[in-house]
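Chemist: compute the structure for the input listed below.
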Amino acid sequence: MTGLSIVQAPPFIIVFSYFLTATLFGFLLSTFEIYMAFKHTLFPPPIVHLYTLGFALFTMFGALFQMLPVVAGVVIKNPKPKAAVSYVLLITGIPTLLYGFYTGKFLLFGSLMTYVGILYTSLLMLYHLLGIKSFTPTSRGMKFSLVFLLLGATAGFYRVLSYYGYLPAFEENLIIHYSILLFGWIGLLIASVSFQVVEMFFITESYGKRFSMNYPIMVLLFLPLSFLGGFFSLPLSLLFIIYSLMTLKRLIRRGRKMEDYTLYFWYLGQISLIFSAILLVFKERFLIQFLFFYAVFFTSIIMGMMYRIIPFLVWFHMSNEGGANIPLMSEVIPPERIKLSFYLHLAWVVLTSIAYVLGDFYVVASFIHFISSLLLLYNIYTGGIVYFKTQP
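Modeler: Predicted coordinates for the structure are as follows:
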C-alpha cells in the first residue's frame, strides 16, 4: 500500500466495521453448519448467502473503500456518512433476507434492502472509478467486477420478485444469478486485486500485462457460455485455472522466503479454485462440491488478506496520528494466532472433503469450522481494538 497518505485514507472505523461484521457472519455461518450437521440436512440458500453476502460482500466492500485511493487514485470525499448508509442498508437487508430464506417471512423486504444497499454502494464506487482512466489491471478489474455485481444482484432480485408473482419466472435465472456473482464479482475482483497485491506483499514477479489487462474481457466473453453448463463452461474453467497456476508459480518463486502464514491461505485458496474450476464443468452432478471448493477459495484469500490489512492499517493510522507506543504489525495480530487460524481452517477443509467421500465427519468438521470462525472473529476484533484503545 505504498503511496497512501493519511489524507487519502478513509477512517479506520470504516474498514474495521465491514471486516468485523463479515467475521460475525462467518461465526453465524459455522453455527448454522453445526445445526445442519446434527439435523443431517443441508439447506443451501441461507448457507450460500451467508458465505457470499455475509462474509464476502462485507469484506470486499470494506476492502474497496480502503483500496480505491491506493490502486486507482480514487478518493471518496467525506466517506464516513456514505459508508454508513451502505452499512445500514446491508446490515438491515442481509440478515432479514437470510431469515426469509429459512422461514419464508420478510423475504421480499430483506431482498429489497439488500439490493438497494448493493446498488447504492456499487454505483457510489463506480461513479468515482469511471471518472479515471484504467492504467492498471486492478483498477480496470474493479470496474468490471462492480458492474457484474450489479447484474448478478439484479438477477437475484428478479428471482425474488418472480417468486412472488410480480415478474415472469424463467428457469435459467438462478444459474445466471450465481454464475455472475461467483465468477464475475467475487472471482474477478480477487484476481484483479491479486494482480497488484501478490507482487507487493510477497515480492514476486509481476503478472503479464497483456493477460492481466484483458482478464476482465475474457471473463465477460466466457461467462455467458457457462450459463449453458457442461463443456460450455470449459473456457471459463480454463481461464480461472490458468490464473491460479500463474499465481501459484509466482508465490512459489517469491523473493521473500521468510515464514508467513498469510501466504499459506493463498496457497490453499488457489488450489481450491483449481478443484472448483474443474468441478464447474461437471456441476450438474457435483454442484455442492463445486460450491464448497469455490467457498474455500474465496474465504481463504479473504482470511489471508484480513490478516494483512488490519495490522497494516492499525500501524499506518497510529503512525500518522503520532501516537505513543506504536505497535509493530506483528504485534497487532501475533503470527502464532494466524498460524493456528490457518491450521484450523485447513482441518475444516480436509474433514469436510473427507465427509463428502465417506458420508461421515460432518459434525466434527462443523465444530472445527465453528472454532476457526470464532478465532478469526477474535483476531480481527482484538487487532482492530489496538487502534481504538489509543483514541480519546
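Chemist: rest of the way, CA atoms for contacts and neighbours
Modeler: Noted.
Chemist: mind listing the helices for the stretch 201-350 of the chain?
Modeler: With helices called from DSSP state H, counting those that start in this stretch, the stretch 201-350 of the chain shows them at 209-226, 234-252, 261-280, 283-320, 329-332, 335-358.
Chemist: to check against the first, give me the structure of this:
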Amino acid sequence: MQALLSFDQAPPFGAPARFFLTAPLFAILAGLLLLWSGPGLFASRWTPEALALTHLITVGFMLQVMLGAMLQILPVVAGANMARPRLLATLVHLAITLGALLLAAGFLGLQPLAFRLAALFLGSGVALFVGSAGHALYGVPPSRATIRGLQISLLGLSVTVALGVLLAIALDGALDLPLPRVTSIHFSWGFVGWGLVLLAAVGFVVVPMFQMTPAYPAWFTHLLPWSALALLSLWSLAEAADWPAPSALLAGALLLITATFAVLTLHLQRRSKRARFDATQHYWRVGMLCTLAACTLWLVARGLPERMAALAERLEWLCGVLLLCGGFMSVIIGMLYKIFPFLVWLHLQNLGGGRVLAPNMNKVIAGQQIKRQMRAHFLALALLLAAVIWPEWFTYPAGIALLVANGALLRNLLAAVAFYRQQRTKIAALIAAATSSDGKPSLTSHPATKAPAP
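Modeler: Model (predicted):
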C-alpha cells in the first residue's frame, strides 16, 4: 500500500494542521452550548439550540477535519497537487471557521444578517476548496476506488453546501422553501454524499494500512461511491416531489449501503494481524457499531404509527447522536490519531532528506494520553445518549464530558505539534553537524529512529 503513496508531494505541515487543531475547539463550544442551554435543548430536534449544536459538530468539527485530511490525502494518495496549498489552506480555514461561528450564532440569535454572512463565508470557502481540488483531480485517472470516492465526495460536499446556503437564505425570509423537506435532503447529502463517501474512500486506504487488515473487497470499493451518488440523487428527486413510496424504498437502499460498509469494516477488523487493538481500531469499531444502531433505530422510528410520534422523535434524536458523535466523530478522531502522527513523521522524514531518519510514529503522541482521551469520548457518547432519554438528569454531565474529551483531544494534538517542532530542530542540528564534519551527507542515527509503525 505504501508504494502507492507519493510522500514527497505532501503540502506544508501547517496547511492541514490548522484544520485539525481547530476542530476540537468547535466540539468544546458544543459542550459549552449544552451547559448553557440545559435540558431544554432536547425538547425538539428543531429548537435553535439543537440546530446550533448540530452545526457546531458537522460544520465546525467534521468539515474542518475532512478538509484538512483531503488537503493531505489528495497529493499523497491521488497525486493531485493543489496550487499554493498554504495560501489555499489559510483562506479556506478562515472562511469556514467564521462561517461555522456565524451559523451557530444565527441559530441561537435568529439573526438574518448572521445567516447571510454564514452563507457567504461557508459558500465561498467550500467553493474555493472544491474548485482547487477539482482542478487538481482533473485529468487524474480514477484507477483506484479511493480517487473515485474523493471525486464523488467533492460533488456531495458541493450539493450539501449549496442546499445549506439556500436554507440559510430561506431562514432569512428571502426564499419560500418547504423547509422540512429541503432540510431532509440537505442532511442526507451531507451524511451520505459527503461524509460516508469520503470516510469510505479514506478508509479503503487507512484501514488496511494502519489496522493491518485485508483490503476491502474490490466489488464493494467500486460499487459504493457510484451507487451512493445514484441512489441519493433518485431519493432527492422522490423526496422533493413528495412521492412517499419511492422515497422510502430508496432511503432503505441508502441505509443498506451504509450498513454494508459498517459490517465489512467490522469483519475486516476481526481479521487484523495486530495482536492487540489500539485506540484507532477501538474508535472505528465503536463508530461502525453506532452506525449500525443508528440505521436500525431509524427503521424502527419510520415504522411507528402516528400515535407514537413522541417515541419516534426520541428515536430520531438517538439516531442523530449515534450517527454524529458515535459514528462520524469516533471514526474521525480515530483517523486523526493516525493521520496527524503520520503527518509529523512524513515531514520530519522529508526534512531529514535521507540523512537523518525521523522518530517512530508511535512516539508522536503518548499512547496513555490517547487511551485516556478515548475513554473520555466514549463516556461523553454514553452520557449524550442518556441525555436524549433523561435530559433533566444527564444534559449537564454530558456537556462536561464533551468538554473534557475534546479538551484532551486538543491537548494531544498540540503535544504532537510540540514534538514536531522539537524534532525538527534536532534534525536540522544533526544534518548541520554531519555535513560540517566531513563535507558530505551521511545517514545519521536519531534517537528512536525506526521505520514508521502503522
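Chemist: circling back: got the helices of the stretch 201-350 of the first structure as JSON lines, with mean neighbour count and distance to residue 198 of the first structure columns?
Modeler: As requested, these are exported to JSON lines (neighbours: other Cα atoms under 10 Å; distance: least, Cα to Cα, whole Å):
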{"stretch": "helix 209-226", "mean neighbour count": "17", "distance to residue 198 of the first structure": "13"}
{"stretch": "helix 234-252", "mean neighbour count": "19", "distance to residue 198 of the first structure": "8"}
{"stretch": "helix 261-280", "mean neighbour count": "23", "distance to residue 198 of the first structure": "9"}
{"stretch": "helix 283-320", "mean neighbour count": "20", "distance to residue 198 of the first structure": "10"}
{"stretch": "helix 329-332", "mean neighbour count": "18", "distance to residue 198 of the first structure": "18"}
{"stretch": "helix 335-358", "mean neighbour count": "17", "distance to residue 198 of the first structure": "18"}
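Chemist: map residue 355 of the first structure across to the second structure for me.
Modeler: With TM-score structural alignment as the criterion, residue 355 of the first structure lines up with residue 387 in the second structure.
Chemist: give the contact list for that match.
Modeler: Residue 387 of the second structure makes contact with 39, 42, 393, 394, 395, 398, according to Cα atoms under 8 Å, 6 or more residues apart in numbering.
Chemist: burial measure for the aligned partner of the last one in the first structure, as a count.
Modeler: So the one you mean is residue 398 of the second structure. Counting by TM-score structural alignment, residue 398 of the second structure corresponds to residue 365 in the first structure. Residue 365 of the first structure has 24 neighbours, counted by other Cα atoms under 10 Å.
Chemist: residue 365 of the first structure: which element?
Modeler: For residue 365 of the first structure, the host element (DSSP states H and E) is helix 362-388.
Chemist: what residues of that helix count as buried?
Modeler: By neighbour count on 16 or more other Cα atoms under 10 Å, the buried set for helix 362-388 of the first structure is 362-381, 383-384, 386-387.
Chemist: again with stretch 420-432 of the second structure
Modeler: Buried-residue list, stretch 420-432 of the second structure, by 16+ other Cα under 10 Å: 420, 423, 424, 427, 430, 431.
Chemist: export these as a markdown table, with columns for secondary structure and distance to residue 271 of the second structure.
Modeler: A markdown table is the format used below for those (DSSP: H, G, I helix; E, B strand; the rest coil; distance: Cα to Cα, whole Å):
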| residue | secondary structure | distance to residue 271 of the second structure |
| --- | --- | --- |
| 420 | helix | 33 |
| 423 | helix | 35 |
| 424 | helix | 37 |
| 427 | helix | 38 |
| 430 | helix | 42 |
| 431 | helix | 42 |
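Chemist: of those residues, which is the nearest to residue 139 of the second structure?
Modeler: Nearest to residue 139 of the second structure among these is residue 420, at 34.5 Å by Cα to Cα.
Chemist: that closest one and residue 369 of the second structure, how far apart?
Modeler: Going from residue 420 of the second structure to residue 369 of the second structure by Cα to Cα, to the nearest Å gives 17 Å.
Chemist: tell me which of the buried residues of stretch 420-432 of the second structure is nearest to residue 359 of the second structure?
Modeler: Proximity of these to residue 359 of the second structure (Cα to Cα) peaks at residue 423, which lies at 8.1 Å.
Chemist: tell me the contacts of that closest one?
Modeler: Counted by Cα under 8 Å, 6+ apart, residue 423 of the second structure has contacts residue 348.
Chemist: what's the separation between it and residue 17 of the second structure?
Modeler: Counting by Cα to Cα, the gap from residue 423 of the second structure to residue 17 of the second structure is 17 Å.
Chemist: what's residue 53 of the second structure aligned with over in the first structure?
Modeler: Match for residue 53 of the second structure (TM-score structural alignment): residue 47.
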